[in-house]
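>>> my questions are about this predicted structure, shown below with the sequence.
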Amino acid sequence: MALLQQKNKRAALQKAFSQKPSRVVGSYSQGLAGPRIFVVAGIHGNEPAGVVALQRLFAQLESNRAPFYGQIIGLRGNIQALQENRRYLKADLNRLWRDEMIEKLPGQMMDADGQEWLELADLLDHLRALAEPQASQEPVVLVDLHSTSAPSCPFLIDCGDSRLAALFNRWPIPRVEGLDQVIQGTMIQYFMARGIASFAFEGGQHQDPLSAENHLALLWLLLSDLGCVPEAQQGRRGHYADQLKATVNCLHLRFRLKYRYRIQCGEAFRMEPGFSNFQPVSRGQVLARNQDGLIYCPMDGFIFMPLYQREGDDGFFIIQPVEEEGE
């Protein structure tokens, strides 16, 4: 019975993805020892900038032909949602990465409404190599590329992995801590629990052409700082570091999550227009409204990821600089 289920699973996957763009955006290696980097873009289908950046990166690597140490693999996240330019179809693919959910995969995939389960199973198959034991001690890193519905400078989601602290400190962009404490079931949480250094990077607003450029810049910084490209390529690193620095519009580079507004089922939530990421807000300021009236800011701080799209469960967050806490 289990074998039949496994065969059915494989057949469903092959049928579901045979007429779609490839899961693999690209893979590059020259066979030289070095880090292994897995990059997932478009796990939310209305966030295509990361896919564009990966396509540009692999084209640059192929044309450059300078020595390259290690391997980088780029993957599409939610392929069907990317084709339809929707965050998700039936379920948020970046909330399904829980052990109890993954254990149900064979049955969920046979559901008529199980598109995201099919995506999860196929993406997981491509990422299983992350958790395989390696004879080499070279770093293994997972990067999740995103964009936001509100205008935003690029920023990092820091889940507290000490192995990444030195990298983050070198990059001239803000990072936000604590999001992993309130949002569960993400891909990077799943692989962090399996010992893989993982982080998310937000390149900017969905529709902003600079978002793809920011994703590309971050990937080049990562390749440079992990030693994948030789020092002769450091001029390229400097160019992309300057590009990212020029997009940052906040005075602080380290923030911590302090408040989350979670949208309830059936709530007619609507953000007030005009907010951008990292914009200062004050206690008592009107931020949004619903069927019951106005929604006020609970504290002084900076608004983070205000929701300006139909799909999503989080209306907004409030963050504060870590430095103000004396840390």
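That came through, no problem. Numbers count the residues shown, from 1 in each chain.

>>> drop to CA atoms for contacts and neighbour counts, all remaining ones
OK.

>>> M305 contacts H146, correct?
No - contact criterion C-alpha atoms under 8 Å: M305 and H146 do not qualify, at 11.8 Å.

>>> okay, these two: which has more neighbours?
Counted by other C-alpha atoms under 10 Å, M305 and H146 do not tie: H146 has more neighbours, with 30 against 22.

>>> what's that one in contact with, if anything?
A41, G42, I43, H44, E47, A49, G50, A200, F201, E202, G203 (C-alpha atoms under 8 Å, 6 or more residues apart in numbering).

>>> what sits closest to the third one if chain neighbours are left out?
In this case it means I43. G77 (3.8 Å; C-alpha to C-alpha, 6 or more residues apart in numbering).

>>> and the one you found, how far is that from N85?
Distance from G77 to N85, counting by C-alpha to C-alpha, to the nearest Å: 12 Å.

>>> which helix or strand contains L3?
For L3, the element it lies in under DSSP states H and E is helix 2-17.

>>> what does that helix rub up against?
P106, M109, M110, L118, D122.

>>> return the subset of those lying in helices.
Within those, residues falling in helices by DSSP state H are P106, M109, L118, D122.

>>> count the neighbours of G235 for me.
Using other C-alpha under 10 Å, G235 has 10 neighbouring residues.

>>> what's the distance between it and L216?
15 Å.

>>> compute the distance between V248 and D99, please.
Distance, V248 to D99, by C-alpha to C-alpha: 37 Å.

>>> please apply the same query to H126.
17 Å.

>>> same thing with D208?
To D99, D208 is 35 Å away according to C-alpha to C-alpha.

>>> over to S282?
39 Å.

>>> also K7?
According to C-alpha to C-alpha, K7 stands 22 Å off from D99.

>>> could you do A59 as well?
In terms of C-alpha to C-alpha, A59 sits 36 Å off from D99.

>>> just Y296 next, same as before
Using C-alpha to C-alpha, we find Y296 at a distance of 37 Å from D99.

>>> the two: who's more crowded?
Comparing Y296 with D99 by other C-alpha under 10 Å, the one with more neighbours is Y296, at 14 against 10.

>>> which residues are in contact with whatever helix or strand G235 lives in?
Per DSSP H and E: G235 is located in helix 234-247. With contact meaning C-alpha under 8 Å, 6+ apart, helix 234-247 is reached by C153, P154, W171, P172, I173, N214, A217, L218, W220, L221, S224.

>>> buried stuff in it?
Neighbour counts over helix 234-247 (16 or more other C-alpha atoms under 10 Å) mark R237, Y240, A241, Q243, L244, T247 as buried.

>>> kindly report the same for stretch 275-285.
Quick answer for stretch 275-285 (16+ other C-alpha under 10 Å): F275, S276, N277, F278, P280, V281.

>>> isn't the last one right up against G301?
Yes - with contact taken as C-alpha under 8 Å, V281 and G301 are classed as touching, separated by 5.5 Å.

>>> what about versus this one:
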Amino acid sequence: MIDLSSVDKKRLAGCVIGKNTKDLFLCVGGIHGNEREGVSALENVINNLKNHSQDINGTFVGLRGNLKAINEYKRYIDYDLNRIWRKSFIDKIDDPDHIPQYHEEKELKGLYKAIHTIIDSFKPERMFFLDLHNTSSPKGTFAVSFSHNIQNKLNKNLKVPIIMGMEKALEGTLVEYIESIGYHGIAFEGGDLNAGTAGQILESGLWIILNTMGFIDSENIPKYSAHRSFLNGLVSGFPLMNEVRYVHKIDGTEDFKMNPGFMNFQNIKKGDLLANDNKGKVIAPCSGVLLMPLYQNKGQEGFYIIEDLTKVSA
């Protein structure tokens, strides 16, 4: 029996049951509270799917992430909710003696309970998970998956840059946790959170990913061709298959300041001056392609350097 009554109504963005309940597509928006565009895109897609449930090859469930941070329009309150999906935190969820140190531990518990309630209710034979995000710098439209099979599917159909090796660069992400419990997860970045197109990018990406994973046929997606053309235009000329080579980790004590003017997928050379902190200049340790230069106050990574794998294989 499907029962989602225990899921916080503020967290549940919506549920649309399609032609079968064997396949489940679970999507989260707003795990970072200042990325509200993910919540809006999620809600827009749900509202559309409600009128076409007979066209869905499975069930679609949407969840809101960091509720308090969304309400306050902050990336997080005390700690990044997308960095605490680790055993040390998860093991404390049902510990009655544990006193939370961070607000995000409460959000972790709420989201964890919601995810497992949904999985336990539907008992899917197949589940895909999608985490919607935005960057703080321009031209940041790309996808992350840990599965080679999913990476290949996204490369063939979504046709935006795919970033591999992120599981080695980051710990405690929700996608990593989903993979650890036996399901496939995807993170989709919808460009600059300050750009007026951020919500549209995420909505287009969500529709195309739903199609890529076999949950809805292209002819049943409103303005499918427009979504595809829009995304393809955003990433024209960008490398489509990439791997993480370096992550500049920060903890908030360095007074890290990215130099102005950098953007995602910008080519850089070893020795380029990228940022400054309280120790002085921050120099690129290797040549490559810049990803997610940090232009907001909160964050645990100053920038990434990735390698264009199409050049390596050429």
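Nice, thanks for sending it over. Fair warning: this is a prediction, and the values are worked out from it, not measured in the lab.

>>> what TM-score comes out when they're superposed?
Taking TM-score structural alignment, normalised by the length of the second structure as the basis, the two superposed chains have a TM-score of 0.89; 309 aligned residues with a C-alpha RMSD of 2.5 Å.

>>> residues in contact with the aligned partner of G160 of the first structure in the second structure?
Aligned counterpart of G160 of the first structure in the second structure: S147 (TM-score structural alignment). Listed by C-alpha under 8 Å, 6+ apart, the contact set of S147 of the second structure reads H184.

>>> once you drop chain neighbours, what's closest to E171 of the second structure?
Per C-alpha to C-alpha, 6+ apart, closest to E171 of the second structure is R83, 6.2 Å.

>>> pretty sure that neighbour is touching T173, no?
Yes - at 5.0 Å, R83 of the second structure and T173 qualify as touching, with contact defined as C-alpha under 8 Å.

>>> those two: who's more crowded?
Each of R83 of the second structure and T173 has its neighbours counted (other C-alpha under 10 Å); T173 has more, 19 against 15.

>>> the first structure: which residue goes with that one?
Under the alignment (TM-score structural alignment), T173 of the second structure pairs with T186 in the first structure.

>>> please apply the same query to G18 of the second structure.
In the first structure, G18 of the second structure lands on Q30 (TM-score structural alignment).

>>> for its match, the count of nearby residues, please.
Q30 of the first structure - counted by other C-alpha under 10 Å - has 12 other residues nearby.

>>> cool, the one 5 residues further on as well?
Other residues lying near P35 of the first structure total 20 when counted by other C-alpha under 10 Å.

>>> next: the one 3 residues further on.
As a burial measure, the neighbour count of F38 of the first structure was computed by other C-alpha under 10 Å and equals 21.

>>> ok, it touching G70?
No - counting by C-alpha under 8 Å, F38 of the first structure sits too far from G70 to count as a contact (11.2 Å).

>>> all strands for the stretch 201-314 of the second structure, in order.
Along the stretch 201-314 of the second structure, counting by DSSP state E, counting those that start in this stretch, strands occupy 241-249, 257-258, 266-268, 273-277, 280-283, 288-291, 301-308.

>>> same check on the stretch 1-150 of the first structure?
Residue ranges of the strands in the stretch 1-150 of the first structure, as given by DSSP E, counting those that start in this stretch, are 24-29, 32-41, 69-76, 140-148.

>>> how about those in TSV, adding distance to E327 of the first structure?
Converted to TSV, these look like this (distance: least, C-alpha to C-alpha, whole Å):
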stretch	distance to E327 of the first structure
strand 24-29	40
strand 32-41	31
strand 69-76	35
strand 140-148	27
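
>>> most tightly surrounded among these?
Sort these by mean neighbour count, taking mean count of other C-alpha atoms under 10 Å, and strand 140-148 sits at the top with a mean of 25.

>>> what range in the second structure matches it?
Strand 140-148 of the first structure corresponds to residues 127-135 in the second structure, going by TM-score structural alignment.

>>> quick one: the matching stretch to the first structure mean distance?
Superposed on the first structure, stretch 127-135 of the second structure shows a mean distance to its aligned partners of 0.5 Å (mean C-alpha distance after the TM-score superposition for the first structure).

>>> I'd say G227 of the first structure and Y69 touch.
Yes - between G227 of the first structure and Y69 there is a contact under C-alpha under 8 Å: 7.0 Å.

>>> which neighbours do these two share?
Residues touching both G227 of the first structure and Y69 (C-alpha under 8 Å, 6+ apart) are G34, P35.

>>> show me what G110 of the second structure aligns to in the first structure.
Under the alignment (TM-score structural alignment), G110 of the second structure maps onto D122 of the first structure.

>>> excluding chain neighbours, what is closest to that match?
Nearest non-adjacent residue to D122 of the first structure, counting by C-alpha to C-alpha, 6+ apart: L13, 6.8 Å away.

>>> and what of A91 of the first structure?
Residue nearest to A91 of the first structure in three dimensions, not counting chain neighbours: E116, with 6.2 Å by C-alpha to C-alpha, 6+ apart.

>>> how many other residues sit next to that neighbour?
Neighbours of E116 of the first structure (other C-alpha under 10 Å): 23.

>>> what does A131 of the first structure give?
A131 of the first structure is flanked by 13 other residues according to other C-alpha under 10 Å.

>>> wait, what's in contact with the aligned partner of the residue nearest to I43 of the first structure in the second structure?
Counting by TM-score structural alignment, G77 of the first structure corresponds to G65 in the second structure. By C-alpha under 8 Å, 6+ apart, the residues touching G65 of the second structure are R11, V28, G29, G30, I31, H32, G33, E107, L111.

>>> now those residues in JSON lines, with distance to E301 of the second structure?
Listed next are the contacts of G65 of the second structure as JSON lines, based on distance: C-alpha to C-alpha, whole Å:
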{"residue": "R11", "distance to E301 of the second structure": "27"}
{"residue": "V28", "distance to E301 of the second structure": "22"}
{"residue": "G29", "distance to E301 of the second structure": "21"}
{"residue": "G30", "distance to E301 of the second structure": "19"}
{"residue": "I31", "distance to E301 of the second structure": "17"}
{"residue": "H32", "distance to E301 of the second structure": "14"}
{"residue": "G33", "distance to E301 of the second structure": "17"}
{"residue": "E107", "distance to E301 of the second structure": "22"}
{"residue": "L111", "distance to E301 of the second structure": "24"}
